[in-house]
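>>> coords below, sequence missing:
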């Protein structure tokens, strides 16, 4: 099982790793070698087995077969405590922080010894040293809920460094970050590698692999299909290896056939979580058969706007009309019945993780025929409906009864889109629909949105991915500090001008209405 060549130069070596779950082999005899001091990208589609493999290295799962070597020594990692003792740290895609506690308190949690009453005080000095050394600036007295996603990620990295980790695993580390935060993170990781840390970078983003990694291992359906030096490959080859086919990198976008105005937003004002204005005097229209994209850096009112439109956040002033009928203060259930569908940026907030795929697919319609039979659910109708949607939207799940929380990110997103697009939507509000999913799923989701548009559905697309907004939208609205800086026809977009609008230094009055 162990190779003939010496492995003492390897920070991590995993040989013949097998991990099975009911109905699926997540890791199928995987071999992975990571040299000390390198950044190694682990690339693959959602569900390819990347996170499972790293969960084994971090002690969350035990392998069913295979060997693990750390710094040349064969080891058994039975828990995360074992991994930490071996100098391995893992920063998960969804941060594991206590949001009501301070940065220092989060770092101190679980540390042995220290001051019983104020253990965080002993942390402050060392945090300052790490901050200066790696550029991980964060206020140790700030509470987690006050921090941006990028700052919270810095806290997770600082936690790992504080515990002595010199092998860092980052699981989809850029999925929740702004472009500026992504750039800062990549710079930090490169600096850490030059200081001798080993970084394993789980991702599906090809441009990040090319920008940061020294080597890349590609997984597909639980198996290694290639390990390459990054400088000797390109995005097209990596995409082909990842999905098993040539990627076209283009979509079938037909000219828009605008119908009547479906969504009218007039002078909308909405407060944010802290009670401060988050949406300020926003006006826009979306017609049937068009996609209006909202571009902007995270935190400029996009989330609050979407939540106000679907009834999850109260409107302070202004009006929201759907097909000419005012729904400004209507409850979410009434808006659903009137044809508003919503794909939230945090996909699990739109689903119930501990319910099955089938149950989540009927979540909006379980009260109605054919899913009810008197006071009882009609299991036959639910089974037929769920199986049809699973096949139609290519949801990879062991069974319709599988709990949503065990699916990969891409398949969670497919489940959500299947439910929202399968009825008779009039307006689809899609927030970050391809965030955190791989290139193959991204292509599928983008084409699905175009197909919905071609069916005459009005779509409001909210995305921090400017390339996505430019590719899909018929008109583009740019938000900054809760305001619309301008609405431009997609065919007349000036990238420099959009950049200035996103930064709040330019305002346009072109294309304010359909």
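It's in. Here the structure is a predicted model, which means the values were calculated and not measured.

>>> When you work out contacts or count neighbours from here on, use the C-alpha atoms and nothing else.
OK.

>>> and residue 443, that's in a helix?
Yes: per DSSP: H, G, I helix; E, B strand; the rest coil, residue 443 lies within a helix segment.

>>> Report the contact partners of it.
249, 251 (C-alpha atoms under 8 Å, 6 or more residues apart in numbering).

>>> That one and residue 296, how far apart?
In this structure, residue 443 and residue 296 are 22 Å apart, going by C-alpha to C-alpha, to the nearest Å.

>>> Relative to residue 207, how far out is the residue positioned nearest the centre of the chain?
The residue lying closest to the centre of the chain (C-alpha atoms, centre = their mean) is residue 436, at 3.1 Å. Between residue 436 and residue 207 the distance is 14 Å, computed by C-alpha to C-alpha.

>>> and if you look at residue 363?
37 Å.

>>> between the two, who's got more neighbours?
Shown here are residue 363 and residue 207; by other C-alpha atoms under 10 Å, residue 363 has more neighbours (15 against 10).

>>> which element is that one on?
Residue 363 belongs to no helix or strand when assigned by DSSP states H and E.

>>> For the residue nearest to the centre of the chain, which residues are in contact?
Going by C-alpha under 8 Å, 6+ apart, the list of residues near residue 436 reads 172, 175, 176, 204, 409, 410.

>>> Confirm it sits in a helix?
No: under three-state DSSP, residue 436 sits outside any helix and is assigned coil.

>>> Helices of the stretch 351-500 of the chain, start to end?
For the stretch 351-500 of the chain, helices defined by DSSP state H, counting those that start in this stretch occupy the ranges 357-361, 379-392, 409-421, 439-454, 466-472, 495-502.

>>> so which of the ones you listed gets nearest residue 131?
helix 495-502 (28.9 Å; C-alpha to C-alpha).

>>> what about the closest residue to residue 424 other than its chain neighbours, distance to residue 427?
Nearest non-adjacent residue to residue 424, counting by C-alpha to C-alpha, 6 or more residues apart in numbering: residue 339, 6.6 Å away. Distance, residue 339 to residue 427, using C-alpha to C-alpha: 6 Å.

>>> here's the one I want to compare it with:
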């Protein structure tokens, strides 16, 4: 059989670590082939080798049966390989068309022919059902649309083999459905797709084959039709994984967080949170369900002191924190696991050990007379690294060198260790594998059982249903219903999230 891509016995090393060890991947024409593994298993590294961003120490790459030396991404493009990166490579101030043709501009009489380029972009967009406006500015379009621009960029350069790196990590459920349809349209045209993912549901829905990698080693390739999520999860993490979180019923006590008639504007000065009222009690997890863009981010930013509120009040343990700085909010008993771990959770160029004390570095024993006590800082960091199973070469390794799951464990360790009365967990498992998700859910429930109040924001409905004790549905900045997970379904929640008011309106009391 002739494969469009063969990676045979690939080995890739970095100082002190073997990221890929003797891995083989074989992809057929017209198939969606999943590359499955935990965070840090070596999936992205292997694809960066295929795309020419890294050079392997050993092994061979064949494209359509011919040996290929892919020393940079331009050679990959010439061989028909395109990559849609997890973190988009787009210029915000450029239009869709300008981004797509960048570095490959069509010219007419010595000038860039934008009209011709726009026509081409529109034709490709219509052919694959991408529905992108070629003249729109990147800054003005949604994350889902930006991803389509990345796909268009590869198609414009003639890609026959597309690598998607965790493509659904930042998408809403609706955008994920649309992306699935786009991928199916691409393979019906004879393209081949390699899908880097750790989402088992996606693999079962769209993929033909799956190659599993664990700790840099190839575990095997399976036909998706002959496997199931439990088997894949066990192969991926090397043990049985529980998909439901075991917990006893909650026994909520006094109110910890009380929000009254809160109104907050977004960065464009449009009302994002609209006279919202909400309560979270000690010993319960309140999940907020809603489609992205309905005021969730602004609500969390207002509670944590990152955004000014227009009116209303926020009380923690009866104390008004509405006008406090983020530091004062944290000192008032609020822990915050932010939804963007890179922007708001970590200083990526600081050591992971230094990141562990970002909320407490100015307090004793980490600081004396304004001087940092690094011995104490790293002593605490190493304790948290052990306790939260943060996999890092050392506590002095820069945070950016860790996988997403380990970065998230570090943030959770830091926030939980401060023993806050209210823990805000915004998208705590976004982009994480089943093993890390299981670990984080267990930690949230542990905190609940210790009598803490947990406010959980997630766009993953199964997470909301699995972990929450009560669910508040947010729509256009208002709480339109409060339901119990055991008394609702994913379908009913989906309708409520779309604004259907079948359930009685109410506040979470």
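Right, received. Where do you want to start? Predicted model, so just to flag it, every value in this text is computed and none were measured.

>>> Three-state assignment for the residue mapped onto residue 83 of structure 1 from structure 2, please.
Applying TM-score structural alignment, one finds that residue 83 of structure 1 aligns to residue 76 in structure 2. Classification of residue 76 of structure 2 by three-state DSSP places it in helix.

>>> mind listing what residue 76 of structure 2 touches?
50, 51, 52, 70, 82.

>>> And the first one, how far from residue 12 of structure 2?
Going back to what we said before, that points to residue 50 of structure 2. Distance from residue 50 of structure 2 to residue 12 of structure 2, by C-alpha to C-alpha: 11 Å.

>>> If you count surrounding residues, which of those two has more?
residue 50 (30 against 22).

>>> Run through the residues that contact that one.
Contacts of residue 50 of structure 2 (C-alpha under 8 Å, 6+ apart): 7, 61, 70, 76.

>>> would you list every one of the helices in the stretch 51-200 of structure 1?
80-85, 103-108, 121-134, 149-162, 179-194.

>>> Output the contacting helices and strands for the longest one.
Packed against helix 179-194 of structure 1 by the contact rule (3 or more C-alpha pairs under 8 Å, 6 or more residues apart in numbering; DSSP states H and E) you find helix 121-134, strand 198-203.

>>> before we move on, what about the fourth one?
Counting by 3+ C-alpha pairs under 8 Å, 6+ apart, the packing neighbours recorded for helix 149-162 of structure 1 are strand 88-91, helix 103-108, helix 121-134.

>>> between that helix and helix 121-134, how big is the angle?
110 degrees (axes from the mean of the first three to the mean of the last three C-alpha atoms, to 10 degrees).

>>> Also the last one?
Interaxial angle, helix 179-194 of structure 1 versus helix 121-134 (the same axes, to 10 degrees): 90 degrees.

>>> which residues in structure 2 does helix 179-194 of structure 1 align to?
Using TM-score structural alignment, helix 179-194 of structure 1 pairs with 173-188 in structure 2.

>>> The matching stretch vs structure 1, mean deviation?
Relative to the matching residues in structure 1, stretch 173-188 of structure 2 has an average distance of 0.9 Å after the fit, by mean C-alpha distance after the TM-score superposition for structure 1.

>>> neighbouring contacts of that stretch?
30-32, 128-130, 144, 168, 192-193, 206, 459-460.

>>> ok so, going back, return the member of the contacts of residue 50 of structure 2 nearest to residue 453 of structure 2.
residue 7 (49.2 Å).

>>> Chain neighbours aside, what residue packs nearest to the equivalent of the closest one over in structure 1?
Taking TM-score structural alignment, the alignment pairs residue 7 of structure 2 with residue 14 from structure 1. In space, and not counting its chain neighbours, residue 14 of structure 1 is closest to residue 68: 4.6 Å by C-alpha to C-alpha, 6+ apart.

>>> what does that neighbour align to in structure 2?
Match for residue 68 of structure 1 (TM-score structural alignment): residue 61.

>>> just residue 335 of structure 1 next, same as before
Counting by TM-score structural alignment, the partner of residue 335 of structure 1 is residue 329.

>>> In which helix or strand does that match reside?
helix 326-331.

>>> Next, the mean deviation of the next helix or strand after that helix compared to structure 1.
Remark: after helix 326-331 of structure 2, the chain's next helix or strand is strand 334-337, criterion DSSP H and E. Compared with structure 1 after fitting, strand 334-337 of structure 2 deviates on average by 1.2 Å (mean C-alpha distance after the TM-score superposition for structure 1).
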